[in-house]
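**Q** Need coordinates for the below:
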Amino acid sequence: MTWEPRSEHDTVLVISFGGQYAHMISRRVRDLGVYSEVMPYTRATEEAVRARAPKALILSGGPSSVYEPNAPSIGPWVLELGVPVLGICYGHQLLAKLAGGSVERGVGEYGRTRVVLLRDDPLLEGWGKEEDVWMSHADYVASPGRGGEVLAVSEGTDYIAAMRLGDGVYGVQFHPEVRHTEKGRLLLANFLFKVAKVRPTWRVEGLAERLIEEVRGQVPEGEKALIAVSGGVDSTTAAVIAKRALGDRAVVVFVNHGLLREGEAEEVLAALRGLGLNPIYIDASERFLSALKGVTDPEQKRLIVGRLFAEVFEEVARSDPSIRWLVQGTTYPDVIESGAEPGADRIKSHHNVGGLPERLGLGVIEPLRYFYKDEVRRLALSLGVPEGIALRHPFPGPGLAVRVIGEVTEEKLRVARRASKIVEEELRRAGLYDRVWQAFAVVGDDRWVGVKGDRRALGYIVTIRVVESEDGMTADWARLPYDLLQRMASRITSEVPEVVMVTYAITTKPPSTIEPV
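**A** Model (predicted):
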């Protein structure tokens, strides 16, 4: 029997209709001290929702129109569930449709928009007569339906910006979960504490001992667990939990695949040893780089790296028959996106190291499966993980193989390593490293003509990528000061002789991804 937080904490269930903000809503709820879970609308039957016993429901936004054939939906039972409901954007429109109201195509509202409050309500307590919110919609609610009251409209229109449908059922057209809605946090707090009256008992810092006990209870005496550690916060935190639970029965392995950042292998080993993890260190650089030679397709590179990782860990596992478990640093968004759910028996291969658990019959333990990245960071710090690991920027499993476009060569790896290190050093010097989500340099096969030492030079183009994000699911490019970008570019072209041109990536996610491939 594994631990499920909703058995001990008031839970808010976020029903996702495919909007990019579903996890952001969930995280905002947790930021207010309330445990939340995300459920895709395809699983949100009345029976499934009641089984979770939520204290409140939030219906997320989504890219569809409620009047389209086969539009995402749930049944009208949501209006009679007996718990408070808040619909956001698409969820707002869906509630109106279910209540017999009308949703129509409008001119669209995107970005900062002013709304005008028409009446007082506990949901909008503390709001002024007019407030700025963040909109992103083309359709709008023209009438709220049975028993509905209009609480607010968009300035200069009859678009319903907020409505109440009976006792405790609300819809808002705007996004209270994004920072651009200035009093969005207050609205969510009003919904949670004034309308739903949930108890704010969720605090990850106090859960370390619970997680340690859970792992200890899953692995029988005489059996061992294998933990693959990359040096990132997720795998390191999972390893610390497993080590404290199992002692010497936790087999920690750190593989150097030759695609790490500058000085990373030494830094990670020192940190892991400092935490008492005593990792088995395997330098498989030559094995990985040899297999990647001549490979240019990015998906093939990922598959090769994943396959070799699995082979290395399989060799370790087969060397000790008492290894019967695999501990992974899977986080909550990974679980939801893979189609698995916390507490379920099945584990999707997406979360496994190349299918290793299936081949060897290993049981899978995921101590972080209920947590978001920022929660893992706080949990890590509470466990004594150094800030250098706990606050470290995310790094892809295939390493620099995805930051080198085209074939992975020693020269391009050297360029990517040194250029990325310069980017990180300059961000730290400016006091900005901990304020951005990721920062790195990318190199490909394109060349640019330059002049170095009064002589013509043909060199690489390096692209700097620095993004701001809260969970990696959406991201915005960081508006760095021009003089900081200039220092980065000057140092890269001066200190990395193979480079003559530096560019800066200014595309958000979506439509782009954070990593190039």
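**Q** CA only for contacts and neighbour counts going forward, please
**A** Noted.
**Q** ok, Val251 touching Val240?
**A** No: counting by C-alpha atoms under 8 Å, Val251 stays clear of Val240, with 11.2 Å between them.
**Q** this one as well, want them side by side:
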Amino acid sequence: MMDDKKEKILILDFGSQYAQLIARRVRENNVYSEIVSHKITIAEIQKANPKGIILSGGPASVYAKNAPRCDEGIAALGIPILGICYGMQLGCQMLGATVRPTTAREYGKTACTFNTESKLFKALARDAVVWMSHGDQVVELPAEFESLAFTNNCPFAAVKHRRKDFYAVQFHPEVSHTPQGNHIIRNFLYEICGCAGDWKMHSYIEKSVSEIRKQVGEGRVICGLSGGVDSAVTAALIHRAIGNRLSCIFVDNGLLRNYEADEVIKTFKENFTIDLHAIDAQNRFLEKLKGVTDPEKKRKIIGHEFIEVFKEEAKKISQAKFLAQGTLYPDVIESIPAHGGPTVTIKSHHNVGGLPAELGFELVEPLRLLFKDEVRKIGEALGLPEELVWRHPFPGPGLAIRIIGEVTKPRLDILRNADRIVIEEIRKAGLYRSIAQCFAVLLPLSTVGVMGDERSYENVIAVRAVETTDFMTANWYRIPYDVLEIISSRIINEVKGVNRVVYDISTKPPSTIEWE
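**A** From the prediction side, this is the model:
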């Protein structure tokens, strides 16, 4: 956990797909938040000394035999608590309320009426829209409770215990579909928990530099560069802390975008005085990927080969005892069932685990507590180039997971050229900073077309663009039709082997942002 002297909010995870989003919303209000297991002990909570506790949602029913539960002593700690969805049902049940299945399940946007005299809904509109997602709800409350909000199907959409600082909402204030949700969370933090809001990026930089110096001492650190903002900020922070005792290794795995390897090398040579080792390993990776179509196998092969290449180069760097990685908070949580809780792994992350043990190095992860947009703020504060700080996220396995099916040199060439056109056109249209992530995907199918006077049977490119603040949830971006038309026309006319372009209009969830 973070330094106990800093104010924090603990989020007890009951398997919610939105647990990270709750944490992100709290941090947006300048309060540090940390996701912990619902199995956390009372002693651990007291040691952490949080200003408040949030009980997350979850897929279970509180009356089910093996439903996840927290220590019931939590309600007697005198720490303000906010229960969300499952967290509401569990907290209310522990305090004597009755929870049952509803006759009419609520899912999606729902009209809700608030008691704006309550601290939780202070300065909000009395009637608003909230996002519901539940099949159970509180149906009976003890006299110690009061209702703070209701919908047509949910008489207790929000409640408060009269004697304890226990608040609960049946809806999800953390999602963007609840327009006043951030205000509700802010009210909990400032009006109920009494937070001061000391979670700022400038102070984080100072603290991180100090911690790196303390951990590394007089040792040397090796950092793997990918060209993305995460590894760049990691390198910049460590360089600020230890100067020329940092060596960076950039592995060109042949799965990067057009000219990206050259840009990475140029950027770091121009902006840093760092010992940079650039390795051309394109053929090695392509050989290992030959015939592989399963996305998880691709990830593991790429991760394993990266380790092998990295090890070979790292051995040439004398006196290095530490390995730096740009691991982010979502990487840590998504890579394992959350804190021993019921959350399942969505996909593996090649930058979490494995490499330090292989090399016998101690791990340095200065971004481990951060979300992506917090990393960007640090990058700006450190003076990194704008085009690097705001570069759209690019997956560790690179274009291998944007090629559905086998990865080959010809297929990589097709995708690189298509992707280049997509990025060029959204930049020309002034959309790049408005879109959180945009890219092309090569599909594993061919379709009939007519090019000139001849029939063609060629590849399909899908274009994916999303808008999001946290990458936990995302909406598809409405690229103007005239821009899409230019993108489609250019790809079909300029990229040999493509005769059809489609546009992905899926949200996350249920889809993910990447296709594999």
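**Q** Tell me which residue of structure 1 is furthest from the middle?
**A** Using C-alpha atoms, centre = their mean, the residue of structure 1 lying farthest from its centre is Asp454. It sits 47.3 Å away.
**Q** Can you find the partner of Phe166 of structure 2 in structure 1?
**A** Mapped onto structure 1 by TM-score structural alignment, Phe166 of structure 2 lines up with Val169.
**Q** Disregarding flanking residues, what is the spatial nearest neighbour of that match?
**A** Val85 (4.7 Å; C-alpha to C-alpha, 6 or more residues apart in numbering).
**Q** Let me see the contact set for that neighbour.
**A** By C-alpha atoms under 8 Å, 6 or more residues apart in numbering, Val85 of structure 1 lies in contact with 56-59, 78-79, 168-170.
**Q** which of those sit farthest apart?
**A** Leu59 and Gly168 (13.6 Å; C-alpha to C-alpha).
**Q** of these two, who's got more company?
**A** Comparing Leu59 of structure 1 with Gly168 by other C-alpha atoms under 10 Å, the one with more neighbours is Leu59, at 27 against 19.
**Q** Kindly state which residue of structure 2 is aligned to the more buried one.
**A** So, by TM-score structural alignment, Leu59 of structure 1 is matched to Leu55.
**Q** gap between that match and Cys70 of structure 2?
**A** 9 Å (C-alpha to C-alpha, to the nearest Å).
**Q** and what of Val502 of structure 2?
**A** Distance from Val502 of structure 2 to Cys70 of structure 2, by C-alpha to C-alpha: 47 Å.
**Q** For Lys266 of structure 2, grab the count of nearby residues.
**A** Lys266 of structure 2: 11 surrounding residues under other C-alpha under 10 Å.
**Q** Tell me if it really is in a helix.
**A** Yes: counting by DSSP: H, G, I helix; E, B strand; the rest coil, Lys266 of structure 2 is found in a helix.
**Q** follow-up on the earlier one: tell me the residue in structure 2 aligned with the residue nearest to Val169 of structure 1.
**A** With TM-score structural alignment as the criterion, Val85 of structure 1 lines up with Ile81 in structure 2.
**Q** what do you get for Ala239 of structure 1?
**A** In structure 2, the residue matched to Ala239 of structure 1 (TM-score structural alignment) is Ala235.
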